[in-house]
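whatever this is, show me its structure:
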Amino acid sequence: MRASQSAVKNGASRRTNRTKPSRGAVDQTSESCKKSKHVGQSLKKPSEKDACPSRHGKSREMTTCSRQAAPEKEAKTFNQDSRLCKQRPEEMSAAEDDNGEDLYRAAEEIELERQEKQLSNAASVFNSEDQTSVSAPEDLLSYSHREWKGNTAKSHLIRKGYEAVAQKFEALRIVRGDNYCALRAALFQLFNKSNKLSNWLQDAEIVELQCVQDLVEDWRFPFPRRDDGGAVKQLEYCLKLLKARWQEAVECQSPEERESFCQELFVGGREEYELLEALKFLMLKTVIQLHSDMKKGSSVPEFCWLLFARDTSKCPRSFLTNHLRHVGFSGGLEQ
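This is a model prediction of the structure:
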């Protein structure tokens, strides 16, 4: 910077003394930069005064040395970008190629970041507890005319389908469209319509949970775990909560009271997601029972033969690993 300032003050000398270094001069000064200890010491802190000589000869030499030091500066910049990418991956999408693959990090690191991002996306849903997860009933025909008000052949066909459905159903509810939506719709319908507590949600569920401890020890939760134990303890709490809330729904005295209870419960809070995780465990328990019955030769529904014929769900463990544990995170129940 000082060299450039002196050149501005003396314009004539700048025009006469400024020469374009040849390729040989650059190589020669680069070699002298490697051998000279004095120049190496002057580059320790570029902010110091002796790091910026004002004469043209020394200035050219320092420029050559800085070219050799550029990879080190680039490495520092890359390390900072790498740390930033771990902290804010959504802001570092430029580091990916056209196929969406990161060009700098290992596959294990990318997979770990993907899982953490899915976890944070799922967990961020229940941070805002002022949002309703299931809307109030809405007239079916009004909904179809609002959502499909075009004049295309497809719009006419879909409205005609809604008219046929409206002959048996008067209203619909809009369910929050995250990867828990299918489980959420089933749980809301359960609380809103059931008149008695199911006989399969008893204390025996807790006993069976202890029996499959090795199967659920890596269970994924969309919320931070409580301090009183691992995955088994967390699922025990979720099952007890499901039983308690189901009992409260059954004890409601009127449809209006039950509707109010459901609207207060389904607000995207932690409790809602704990109930949904309890449903997932009941699904796993059912899969375990059906697989055991099928191996014994007992009568099972036809879909069991199709389910356990797949390479990704030959047994309850593979079903949990490849399918069920991803529900709510990277895919919905229908996927």
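
going by C-alpha atoms from here, please, whenever you check contacts or count neighbours.
OK.

nearest residue to the middle of the chain?
In the chain, the residue lying closest to the centroid (C-alpha atoms, centre = their mean) is Gln118, at 1.6 Å.

contact partners for that one?
Phe329, Ser330 (C-alpha atoms under 8 Å, 6 or more residues apart in numbering).

return the set of buried residues in the helix or strand hosting it.
Gln118 is part of helix 107-125 when elements are defined by DSSP states H and E. Judged by neighbour count using 16 or more other C-alpha atoms under 10 Å, the buried positions of helix 107-125 are Glu113, Lys117, Gln118, Leu119, Asn121, Ala122, Ala123, Val125.

please, where are all the strands along the stretch 51-200 of the chain?
138-139, 171-172 (DSSP state E, counting those that start in this stretch).

can I get the ones you listed in CSV with distance to Cys85?
CSV is the format used below for the strands of the stretch 51-200 of the chain (distance: least, C-alpha to C-alpha, whole Å):
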stretch, distance to Cys85
strand 138-139, 44
strand 171-172, 43
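
tell me the contacts of the closest residue in space to Ile174 that isn't next to it in sequence?
Of all residues not flanking Ile174 in the chain, Ser135 sits nearest, at 5.3 Å (C-alpha to C-alpha, 6 or more residues apart in numbering). Contacts for Ser135 (C-alpha under 8 Å, 6+ apart) come out as Arg173, Ile174, Val175.

of those - the most surrounded one?
Counting neighbours by other C-alpha atoms under 10 Å, the top entry in those is Val175, with 17 neighbours.

for the closest residue to it other than its chain neighbours, list the residues it contacts.
For Val175, ignoring the flanking residues on the chain, the nearest one in space by C-alpha to C-alpha, 6+ apart is Val134 at 4.6 Å. Going by C-alpha under 8 Å, 6+ apart, Val134 touches Arg173, Ile174, Val175, Arg176, Ala185, Phe188, Gln263, Phe266, Val267.

second chain to compare with the first, below:
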Amino acid sequence: MLSMSFLITVFWYCRRLYSFLAQLLKRWSNYLQRKLIKNRSVLEEVDLLGYSAREWREETKQAKHMREAYNELFQNYHIKYLRQVRKDNYCVLRAVLFQIFSQGIPFPSWMRERDILKLPEKLLYSQGCNWIQQYSFGPESYTGPNAFGKLRKCMETLKTNWAEISGTKDHEERGNMCNALFSDESKEHKLYEAIKFIMLYEVVEAYEQMKNRDEPLPHLFSLLFARDTSSDPLSFMMNHLNAIGDSGCLDQVELFLLGYLLEVKIRIYRLHRFNTEGFQVNCPDEYRREWNEISLLTEDDRYYHIPVIRT
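Just a heads-up that it's a prediction; the model follows:
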């Protein structure tokens, strides 16, 4: 009798313990989920017209113009939803990379043919560009001799995450991986700095070809080198790239360069240019038919969101 009573007591305490642990696990899971959502830099889809009505509810001329532009996207471009992107100076890089990863777009062809981890070393030693010590990592304005090591870590982060996510065929699993990655600010920033460096590397390569007259360059490089502020790779880095992530974002010619090196056609809907020829632009304007397409939406050419098309 004593033994049975003891077993009942043990069973009762085990049930209480199990219930307590289950509640604790549920609370911890809810906490992590809330934290993940709070830290997420690309939010879930929201209704496009509902977003427009909330953001531009005044009766000013500008607000009416914006509501008309959003309605145009909904009615004639089959854009029904919107994913909001964190508004900082990495915004456009974030919107582009998120779509590349979430769609499972593979490495561009040139990146599959060479090891991108060796690009910082090649630029520094083979091409003698020791001025990359003046490279700025977003808000971190000067790193000096540490620039090479930091760049390599950024390239490793980009290569590892891109390969892992693009190799995941299940759409839902790939989406969960993207949500986790774009909730980790440290990893995110490494991705963007890697892309910035690849842009710099591509400009150095193009500049050498231009000097040696090796072969005709895409039109975007003529536009880039024609600017007084980016007439050579060093001025391009100092006056443009170093500001990205800190005090500036990408100009249109840099968006051309971004699409070119990632081998994606970036279609941009510029709502403030509604009813003009500049309402929709493609970056670059010269692209190959086999390239994947991604879309951006901007109200001011500074901050970008992700339009979601439903046919």
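
follow-up on the earlier one: quick check: helices, which of the contacts of Val134 of structure 1 are part of them?
Applying DSSP state H to the contacts of Val134 of structure 1, the entries found in helices are Ala185, Phe188, Gln263.

distance of Cys14 of structure 2 from Met4 of structure 2?
Separation of Cys14 of structure 2 from Met4 of structure 2 (C-alpha to C-alpha, to the nearest Å) stands at 15 Å.

Lys149 of structure 1 maps to what in structure 2?
Here Lys149 of structure 1 is matched to Arg57 in structure 2, going by TM-score structural alignment.

I misspoke; the intended subject was Gln189 of structure 1.
Per TM-score structural alignment, Gln189 of structure 1 is aligned with Gln99.

what of Arg270 of structure 1?
Under the alignment (TM-score structural alignment), Arg270 of structure 1 maps onto Ser186 of structure 2.

now the element after the helix or strand containing that match, going C-ward?
Under the criterion of DSSP H and E, Ser186 of structure 2 resides in helix 185-212. Once the chain leaves helix 185-212 of structure 2, the next helix or strand it forms, by DSSP H and E, is helix 219-226.

once aligned to structure 1, how far is that next one on average?
The superposed helix 219-226 of structure 2 is, by mean C-alpha distance after the TM-score superposition for structure 1, a mean 1.9 Å from where its aligned residues fall in structure 1.

which part of structure 1 lines up with that helix?
So helix 219-226 of structure 2 sits over residues 302-309 in structure 1, by TM-score structural alignment.

ok, stretch 156-172 of structure 2 next?
On structure 1, the counterpart of stretch 156-172 of structure 2 by TM-score structural alignment is residues 240-256.

for that stretch, which residues meet the burial criterion?
Lys240, Leu241, Leu242, Lys243, Arg245, Trp246, Gln247, Ala249, Val250, Cys252.

repeat for stretch 178-194 of structure 1
Applying 16+ other C-alpha under 10 Å to stretch 178-194 of structure 1 flags Asp178, Asn179, Tyr180, Cys181, Ala182, Leu183, Arg184, Ala185, Leu187, Phe188, Phe191, Asn192 as buried.

with stretch 76-87 of structure 2 instead?
Buried, per 16+ other C-alpha under 10 Å, within stretch 76-87 of structure 2: Ile79, Lys80, Tyr81, Leu82, Arg83, Gln84, Val85, Arg86.

what are the contacting residues of that stretch?
With contact meaning C-alpha under 8 Å, 6+ apart, stretch 76-87 of structure 2 is reached by 41-49, 73-74, 91, 94-95, 303-311.

give the buried subset of the residues you listed as a ChimeraX selection command.
To isolate the buried ones among these in ChimeraX, judged by 16+ other C-alpha under 10 Å, type:
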select :41,42,43,48,49,73,74,91,94,95,303,304,305,306,307,308
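
thought Thr132 of structure 1 was touching Leu265?
No. Contact criterion C-alpha atoms under 8 Å: Thr132 of structure 1 and Leu265 do not qualify, at 9.0 Å.

nearest spatial neighbour of Ile294 of structure 2, chain-adjacent residues omitted?
Using C-alpha to C-alpha, 6+ apart, the closest residue to Ile294 of structure 2 is Ile266 (5.2 Å).

hang on, I meant Phe221 of structure 1
Glu277 (7.5 Å).

so what's the residue count around the one you found?
26.

then Asn195 of structure 1?
Neighbours of Asn195 of structure 1 (other C-alpha under 10 Å): 14.

can you pull the contacts of it?
So Asn195 of structure 1 contacts Val250 (C-alpha under 8 Å, 6+ apart).

distance of it relative to Ala249 of structure 1?
From Asn195 of structure 1 to Ala249 of structure 1 the distance is 8 Å (C-alpha to C-alpha).

all helices of the stretch 201-311 of structure 2, in order?
With DSSP state H, counting those that start in this stretch as the criterion, the stretch 201-311 of structure 2 has helices at 219-226, 233-239, 252-262.

and the second one, how far from the chain's centre?
Spelled out, that is helix 233-239 of structure 2. Distance, stretch centre to chain centre, for helix 233-239 of structure 2: 22 Å (C-alpha atoms, centre = their mean, to the nearest Å).

repeat that for the last one.
Helix 252-262 of structure 2 has its C-alpha centroid displaced from the chain centroid by 13 Å (C-alpha atoms, centre = their mean).

same deal with stretch 28-44 of structure 1?
49 Å.

so that stretch corresponds to what in structure 2?
Stretch 28-44 of structure 1 maps onto no residues of structure 2, going by TM-score structural alignment.

just give me the match in structure 2 for Pro137 of structure 1.
Pro137 of structure 1 maps onto Glu45 in structure 2, by TM-score structural alignment.

got it, and Cys211 of structure 1?
Match for Cys211 of structure 1 (TM-score structural alignment): Lys122.

go on, Leu320 of structure 1?
With TM-score structural alignment as the criterion, Leu320 of structure 1 pairs with Met237.

tell me who's in contact with its match.
Going by C-alpha under 8 Å, 6+ apart, Met237 of structure 2 touches Tyr135, Leu200, Ser230.

ok, the residue nearest to Ile294 of structure 2 touching Pro307?
No. Taking contacts as C-alpha under 8 Å, Ile266 of structure 2 lies outside contact range of Pro307: 11.9 Å.

need the overlap of contacts for the two.
Residues touching both Ile266 of structure 2 and Pro307 (C-alpha under 8 Å, 6+ apart): Ser295, Leu296.
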